[in-house]
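Student: Here is a sequence with its predicted model. Questions after.
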Amino acid sequence: MSATTPDVARLAELVARATDDRVTAEEIVGSTEPLAALGVTSLALLRLADSLESEYGILIDLGDRALHTEGLPGLAVHVEELTMRGTR
């Protein structure tokens, strides 16, 4: 794993925290389903975007499809790409 590759377990924790643990980190790590299909609401996605921006120093576009249609593996790749691009 490179220095810019986000830790999947940490991303799952951030998603779980954004949902107030309505969706657990274990459920998120064990799934390839889109976050919305797991029960992550639009408000939770907003909270997740804020957490990702703080944690990784990136800028997340709330209209970004990776937040809405990707599962955790796709989100990890997207965060890595944004980190490598230096979107701040």
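Tutor: The structure has been received and is ready for your questions. Numbers count the residues shown, from 1 in each chain.
Student: only C-alpha atoms for contact and neighbour calcs from this point on.
Tutor: Fine.
Student: so who does residue 30 touch?
Tutor: Taking C-alpha atoms under 8 Å, 6 or more residues apart in numbering, we find residue 30 in contact with no residue.
Student: distance of it from residue 8?
Tutor: 11 Å (C-alpha to C-alpha, to the nearest Å).
Student: got the contact list for stretch 81-88?
Tutor: Under C-alpha under 8 Å, 6+ apart, the answer for stretch 81-88 is 4, 56, 57, 58, 59.
Student: And here is the other one:
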Amino acid sequence: MNDERRRLADLVVAATDGEISLEDALAAEVPFSALGMTSLGIMRLIDAIEDDFGIELDLTAEVPVALTQTVDSIAVYLAEVSAAGR
């Protein structure tokens, strides 16, 4: 497991107050909502990602679907954001 996946999984656990376990976050192949994450949890996760990674995500239109799916989809999204220089 790489450090970024672990870091993101830890943020998922914190954003859900432990409703989603570290193991479930890392193994998830279904959207976080199927594991019990609420819309509040998603917003807490986005805030945590911005704080932890030192980035600001543009959410003016809508929340990118990648941020609500899996640890791997978030990692891919963050790599794309980083490559685009946003």
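Tutor: Thanks, I have the structure now. As the structure is a computational prediction, the values presented were derived from the model and not from experiment.
Student: Superposed, how do the two chains score by TM?
Tutor: The TM-score (TM-score structural alignment, normalised by the length of structure 2) is 0.82; 82 aligned residues with a C-alpha RMSD of 1.8 Å.
Student: returning to what we had before: of the contacts of stretch 81-88 of structure 1, closest to residue 37 of structure 1?
Tutor: Closest to residue 37 of structure 1 out of the contacts of stretch 81-88 of structure 1 is residue 59 (23.9 Å), distances taken as C-alpha to C-alpha.
Student: my guess is the closest one contacts residue 48, does it?
Tutor: No - counting by C-alpha atoms under 8 Å, residue 59 of structure 1 sits too far from residue 48 to count as a contact (11.8 Å).
Student: between the two, who's got more neighbours?
Tutor: Counted by other C-alpha atoms under 10 Å, residue 59 of structure 1 and residue 48 do not tie: residue 48 has more neighbours, with 23 against 17.
Student: Quick check: nearest residue in space to the more buried one, chain neighbours excluded?
Tutor: Counting by C-alpha to C-alpha, 6 or more residues apart in numbering, residue 48 of structure 1 lies nearest to residue 18, which is 5.3 Å off, once chain neighbours are set aside.
Student: what about the alignment partner in structure 2 of that neighbour, how many residues close to it?
Tutor: Counting by TM-score structural alignment, residue 18 of structure 1 corresponds to residue 15 in structure 2. Residue 15 of structure 2 has 22 neighbours, counted by other C-alpha under 10 Å.
Student: The aligned residue in structure 1 for residue 41 of structure 2: which element?
Tutor: Residue pairing (TM-score structural alignment): residue 41 of structure 2 is matched to residue 44 of structure 1. Element membership for residue 44 of structure 1 (DSSP states H and E) is helix 42-56.
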